[in-house]
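In: need a structure here:
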Amino acid sequence: MFNTDVLVLESFPMNAEGSYSYNHNSSLQRQGINRSKEIIQEAIAEKLEINQFSSSSSCFAIADLGCATGPNTFVVVQNIVDAVELKIKQHLEFHVYFNDHVANDFNTLFRSIPPNTKYFISGVPGSFYGRLFPKASLHFVHCSYSLHWLSMAPNELLDQSSPAWNKGRISYANAPNEVVDAYSNQFAKDMNTFLSSRAEEVVGGGMMALLLLCTASPLHSFAAIMDLMGSCLLDMAKLGLLSEADIDSFNLPIYQATEKEVEELIEHNGCFSIEEMQPIFGKVVPDAEITCTHMRAAMEGVFKEHFGSEIMDEFFERLVNKVKASSMISTDYVVPGELSIILKRKVTT
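Out: As a prediction, the model looks like this:
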């Protein structure tokens, strides 16, 4: 039975079509997925407990949470299917569930399905910060580049009487500790909800592979480009293109956690054992245009919803110039740290 008490959350899906679509601008995410491929393959080969699954069923259920519109989700799923087939060495049918918010363009996703797929397909709309599947119905869950999106921006950021009021900023970058703490606390709440929901849905001995943005400190890495975004908006406010009040009432629902934070939250939740947790990094020759186009594909929706579509071209053009002038491109740029995690659902008695 579905939980009808779960709050219906706002969602801002990836751009589905056009020059700034996620389909055409997700190669940086693809690089991270490729870097984590071997980790997932080894985990399935060495740690997937086949004897924990019902011998009466020959269907292996996989869910990709935060699938967007492709094409990366199909690469991930095929990697998992291939690894499971190699592990089990017997005929299996696979049922793959592609999940994202209800506003996601599932039509574009389904039109992009590769030919001759070896699995049955279902779309599952809804926030993964809540139940999505029947109890003990999934064998393997994958989620990449999604858990840095919070279920909501912390409420206290908009409270003028709160020490966490985030006036003049759109994120926790260069913000007081109270703002950073508010973001961290919201991430902790969301992560626990995510893990508790998946604990209901994943069979004992089943596995999850997570790929998260991570950082050595909450005030580094991804926060740098969010700070530049805020700077662009403030410049535009000075020109009368938008109001400072618009900026004060907007906070990105995004948080890049530290490895320690993530590890402690998983252990505190207690439903999964950590089989593997390792940071992975990739060094690329920076390109401001590519970086900002990827950011636009993933994040334009949340800006457009608040500030309107009219300023989007100028906003992202300004961001390109800011990135070019920043220290981000003065040397080879290490892409935001990623944390590859393999979890196993503990078997309960």
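
In: switch to C-alpha atoms for all contacts and neighbour counts from now on
Out: Noted.

In: Grab the longest strand from the chain for me.
Out: In terms of residue count, the longest strand belonging to the chain (DSSP state E) is strand 202-215.

In: which is the next helix or strand following that one?
Out: helix 222-238 (DSSP states H and E).

In: The structure of the following sequence is requested for comparison with the preceding one:
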Amino acid sequence: FNDQVSNDFNTLFKNLPQQRIYYATAVPGSFCGRLFPKQTLHLVHSSAALCWLSKLPNEITDSDSSACNKGRIHYTDAPKEVADAYATQYSKDMGNFLHARAQELVENGLMLLQFPVSNVLLDSDVDPAKVFELIGTCLVDMAKVGVISEEKVDSFNVPLIYPSVKAVKEILRGCDECFSIEWMEILEFKNMVSLPIGQIFVSWFRAALQGTIEKHFGAKIVDKLFERFAEKVKEFPDIMNTDKLKLDVLFVLLRRKNKFSTSNSPVPLNICHKMYKT
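Out: Prediction:
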């Protein structure tokens, strides 16, 4: 298990089945870099985490940069330079992630990736990142009444991106010396998850963002922020409509090519196909 160092892995381990036939370990560190010795993993799985950036692009908080994102907390409805800075950082992170896993996997080892992607095509579509714009307006309102400083808002951005399928394919093509694409499939988000409504919808985003917000603003503002956010959601209920929300999940199955010699046995491909098709 790999996540932020501050996460409570003790609770996770206590809730694992006692009579299990596997060992579990927590490995601190960013998965954008190496975590394990070379050629030691037969199977890698990442679910929903690859949309998070390893860090924010420096230029989006630089007041002298054309990519400065003043008054916003995300690339949604921001200048093209801001979106480009996010995309560049994402490309670097994904490249580092794939390169690191290529070294850690045995030959013929498999990697199963699942992460959200955006498919916004029309002006009438609801951008899946629109919710961050709404949270951003709440922070701006709080700055106007003196709850937080304007400088704090200007220096805060959510390090999360919903890439296009085209962008992901281009990155994968850049690693074709290491991996072959065995399976790629678009899974409709609305068929996988029924988004909750009202306060539960707000709590869902609070669970995802609270740690990032507390680190930047402090814990005292969190309750007030999400109370404001709940009121904004009531004003714009379409943001919870999965029929209009242009968000899908991309599933990719990669096989490690035979670049390094190894005596480890490959993982049967048909097992993974069966697992994800049932």
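
In: hmm, back to that, which other helices and strands contact the longest strand of structure 1?
Out: Under the contact criterion of 3 or more C-alpha pairs under 8 Å, 6 or more residues apart in numbering; DSSP states H and E, strand 202-215 of structure 1 touches helix 27-47, strand 138-144, strand 257-258, strand 338-345.

In: could I get the ones you listed as CSV with mean neighbour count and distance to residue 126 of structure 1?
Out: CSV is the format used below for those (neighbours: other C-alpha atoms under 10 Å; distance: least, C-alpha to C-alpha, whole Å):
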stretch, mean neighbour count, distance to residue 126 of structure 1
helix 27-47, 17, 22
strand 138-144, 23, 14
strand 257-258, 21, 23
strand 338-345, 24, 22
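
In: Include distance to residue 77 of structure 1 when you put those into a markdown table, please.
Out: Shown next, in a markdown table, are these (distance: least, C-alpha to C-alpha, whole Å):
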| stretch | distance to residue 77 of structure 1 |
| --- | --- |
| helix 27-47 | 11 |
| strand 138-144 | 8 |
| strand 257-258 | 26 |
| strand 338-345 | 16 |
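
In: To residue 269 of structure 1, which of those lies closest?
Out: strand 338-345 (11.5 Å; C-alpha to C-alpha).

In: Mean per-residue distance, the longest strand of structure 1 versus structure 2.
Out: Mean deviation of strand 202-215 of structure 1 relative to structure 2 after superposition (mean C-alpha distance after the TM-score superposition for structure 1): 0.6 Å.

In: Would you check the span in structure 2 matched by that strand?
Out: Strand 202-215 of structure 1 corresponds to residues 105-118 of structure 2 when matched by TM-score structural alignment.

In: Check which residues of that stretch are buried.
Out: 105-118 (16 or more other C-alpha atoms under 10 Å).

In: With respect to residue 269 of structure 2, which of those residues is nearest?
Out: Distances from residue 269 of structure 2 to the buried residues of stretch 105-118 of structure 2, taken by C-alpha to C-alpha, are shortest for residue 110, at 8.0 Å.

In: Does that closest one touch residue 256 like I think?
Out: Yes. Between residue 110 of structure 2 and residue 256 a contact is recorded at 6.2 Å, counting by C-alpha atoms under 8 Å.

In: Identify the residue of structure 1 aligned to residue 23 of structure 2.
Out: Aligned partner of residue 23 of structure 2 by TM-score structural alignment: residue 120.

In: if I look at that match, how far off is residue 85 of structure 1?
Out: Plainly put, residue 120 of structure 1 is 15 Å away from residue 85 of structure 1 if you go by C-alpha to C-alpha, to the nearest Å.

In: Among the two, which residue is more densely surrounded?
Out: residue 85 (16 against 12; other C-alpha atoms under 10 Å).

In: which SSE is the more buried one in?
Out: helix 72-88.

In: residues in structure 2 aligned with that helix?
Out: So helix 72-88 of structure 1 sits over no part of structure 2, by TM-score structural alignment.

In: what inclination does that helix have with respect to strand 202-215?
Out: Using axes from the mean of the first three to the mean of the last three C-alpha atoms, to 10 degrees, the direction of helix 72-88 of structure 1 lies 130 degrees away from that of strand 202-215.

In: Could you name the helices and strands sitting against helix 72-88 of structure 1?
Out: Right, helix 72-88 of structure 1 is packed against helix 27-47, strand 59-65 by 3+ C-alpha pairs under 8 Å, 6+ apart.

In: Would you mind putting these into JSON lines with distance to residue 330 of structure 1 alongside?
Out: Listed next are the helices and strands packed on helix 72-88 of structure 1 as JSON lines, based on distance: least, C-alpha to C-alpha, whole Å:
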{"stretch": "helix 27-47", "distance to residue 330 of structure 1": "19"}
{"stretch": "strand 59-65", "distance to residue 330 of structure 1": "35"}
